[in-house]
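K.L.:
no FASTA, just this:
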């Protein structure tokens, strides 16, 4: 299966599922997807990002060697929202290595507290930050404050996810 041709030809759930299934059956092909993700062009990068969350949900350890790439992408100033959103979606399913936790956590708080970020980026940032707060309970209060600031003016999705996380924090 030629991932690049597939991704360049169309952007669909069918294409994404084909790629996810192929990589889950042949994990060595993850490198091919990540090469396309990094090299672009941007439309192809966006399309290559979509399968990441599904791969992480099914086989989170397949993302283990790509954290440096994800961090680099999360810090690109003009990155497309789809790339950021799909990286964060994937990170919510993974056990982030300790050496990357601080930088990812800081970035999640930046996304949460940035009024210009889209809903999905904020929602996935909440989940990633909450998952990390289980290891670092000292950040729970900061996360709680960030979520409480979002909820009054947030979308239904932000309110729902925020309230679920607040319940977990307050246990």
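P.N.:
It's in. This structure is a prediction, so every number in the text was calculated from the model and none was measured.
K.L.:
C-alpha from now on. contacts and neighbour counts both.
P.N.:
Will do.
K.L.:
how many other residues sit next to residue 39?
P.N.:
The local packing of residue 39 (other C-alpha atoms under 10 Å) involves 10 other residues.
K.L.:
list the contacts of residue 27.
P.N.:
Residue 27 makes contact with residue 62 under the criterion C-alpha atoms under 8 Å, 6 or more residues apart in numbering.
K.L.:
hang on, I meant residue 83
P.N.:
Residues 45-46, 49-50, 73 are the ones in contact with residue 83 under the rule C-alpha under 8 Å, 6+ apart.
K.L.:
which residues in this protein form helices?
P.N.:
Defined through DSSP state H, the helices belonging to the chain, from first to last, are 3-9, 13-25, 30-39, 42-58, 67-74, 81-91, 98-112, 119-133, 140-150, 156-169.
K.L.:
who are the packing partners of the last one?
P.N.:
Read it as helix 156-169. Counting by 3 or more C-alpha pairs under 8 Å, 6 or more residues apart in numbering; DSSP states H and E, the packing neighbours recorded for helix 156-169 are helix 119-133, helix 140-150.
K.L.:
got another one to weigh against that:
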């Protein structure tokens, strides 16, 4: 199976799971899936991100060598929302090497501050910052100010994630 062709051929949950299962059968095939994820081809990277998200649920250990790539994809200015959302979702469920903590904090703060960021990306950014605040509690005051400034005009996803952080902030003070 050519993974790129299969990804572009059809768009359904069953198809994405089948591609993911096939890709997870070897490191070489999984690399092919990750190459699709890293592609600048909008539709290919979008659909591959869905498969990579499925892989994170069942084959998380296969993603460990690609943490750098997930973080790098978040930094691309032209990355689509699906790639950003799925990369953040996956990173929230993994042990992130300390070398990426600073970058991820900067990326997530930038996503939250940008009113054009997709809702799910903003919510996952809040979750990521909550996770990283366990290592860097000094980010909580800045995060609290951002949340309090925006919470009244935000979506339920933002409010839910924000309330978890505000509770955390109250406990740590």
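P.N.:
Okay, I see it. All of these numbers come straight from a predicted model, not from anything done at the bench.
K.L.:
TM-score for the pair, please.
P.N.:
The TM-score (TM-score structural alignment, normalised by the length of the first structure) is 0.88; 170 aligned residues with a C-alpha RMSD of 1.9 Å.
K.L.:
what's the nearest residue to the residue most central in space within the first structure if we skip its chain neighbours?
P.N.:
Within the first structure, the residue whose C-alpha comes closest to the C-alpha centroid is residue 88; the distance, by C-alpha atoms, centre = their mean, is 1.3 Å. Once flanking residues are discounted, residue 88 of the first structure sits nearest to residue 124: 5.6 Å by C-alpha to C-alpha, 6 or more residues apart in numbering.
K.L.:
neighbours of that neighbour, how many?
P.N.:
Taking other C-alpha under 10 Å as the neighbour definition, residue 124 of the first structure ends up with a count of 25.
K.L.:
list the contacts of it.
P.N.:
With contacts defined as C-alpha under 8 Å, 6+ apart, residue 124 of the first structure is in contact with 85, 88-89, 92.
K.L.:
quick check: which of the helices and strands packed on helix 156-169 of the first structure is buried the most?
P.N.:
Per-stretch averages of neighbours, counted by mean count of other C-alpha atoms under 10 Å, single out helix 119-133 among those, with a mean of 23.
K.L.:
and for that one, what span of the second structure is it aligned with?
P.N.:
Using TM-score structural alignment, the residues of the second structure aligned to helix 119-133 of the first structure are 119-133.
K.L.:
so how far is that stretch from its chain's centroid?
P.N.:
9 Å (C-alpha atoms, centre = their mean, to the nearest Å).
K.L.:
next one: stretch 64-76 of the second structure
P.N.:
On the basis of C-alpha atoms, centre = their mean, the separation between the geometric centre of stretch 64-76 of the second structure and that of its chain is 9 Å.
K.L.:
how about that stretch, which residues of the first structure does it hit?
P.N.:
Mapped onto the first structure using TM-score structural alignment, stretch 64-76 of the second structure spans residues 64-76.
K.L.:
list the buried residues of that stretch.
P.N.:
Taking 16 or more other C-alpha atoms under 10 Å as the basis for neighbour counts, the residues of stretch 64-76 of the first structure that come out buried are 67, 70-71, 73-74.
K.L.:
and if you look at stretch 19-31 of the second structure?
P.N.:
Counting neighbours by 16+ other C-alpha under 10 Å, one finds that the buried residues in stretch 19-31 of the second structure are 19-21, 23-24, 29-31.
K.L.:
kindly report the same for stretch 149-160 of the second structure.
P.N.:
Neighbour-count burial for stretch 149-160 of the second structure, with 16+ other C-alpha under 10 Å as criterion, is recorded at 150, 158-159.
K.L.:
could you dump the contacts of residue 83 of the first structure to JSON lines with distance to residue 106 of the first structure?
P.N.:
Putting the contacts of residue 83 of the first structure into JSON lines (distance: C-alpha to C-alpha, whole Å) gives the following:
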{"residue": "45", "distance to residue 106 of the first structure": "24"}
{"residue": "46", "distance to residue 106 of the first structure": "23"}
{"residue": "49", "distance to residue 106 of the first structure": "22"}
{"residue": "50", "distance to residue 106 of the first structure": "23"}
{"residue": "73", "distance to residue 106 of the first structure": "14"}
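K.L.:
quick check: the farthest pair among the residues you listed?
P.N.:
Longest distance between any two of those is 14.1 Å, between 50 and 73; criterion C-alpha to C-alpha.
K.L.:
on that earlier part again, and the gap between the residue nearest to residue 88 of the first structure and residue 85 of the first structure?
P.N.:
According to C-alpha to C-alpha, to the nearest Å, residue 124 of the first structure stands 7 Å off from residue 85 of the first structure.
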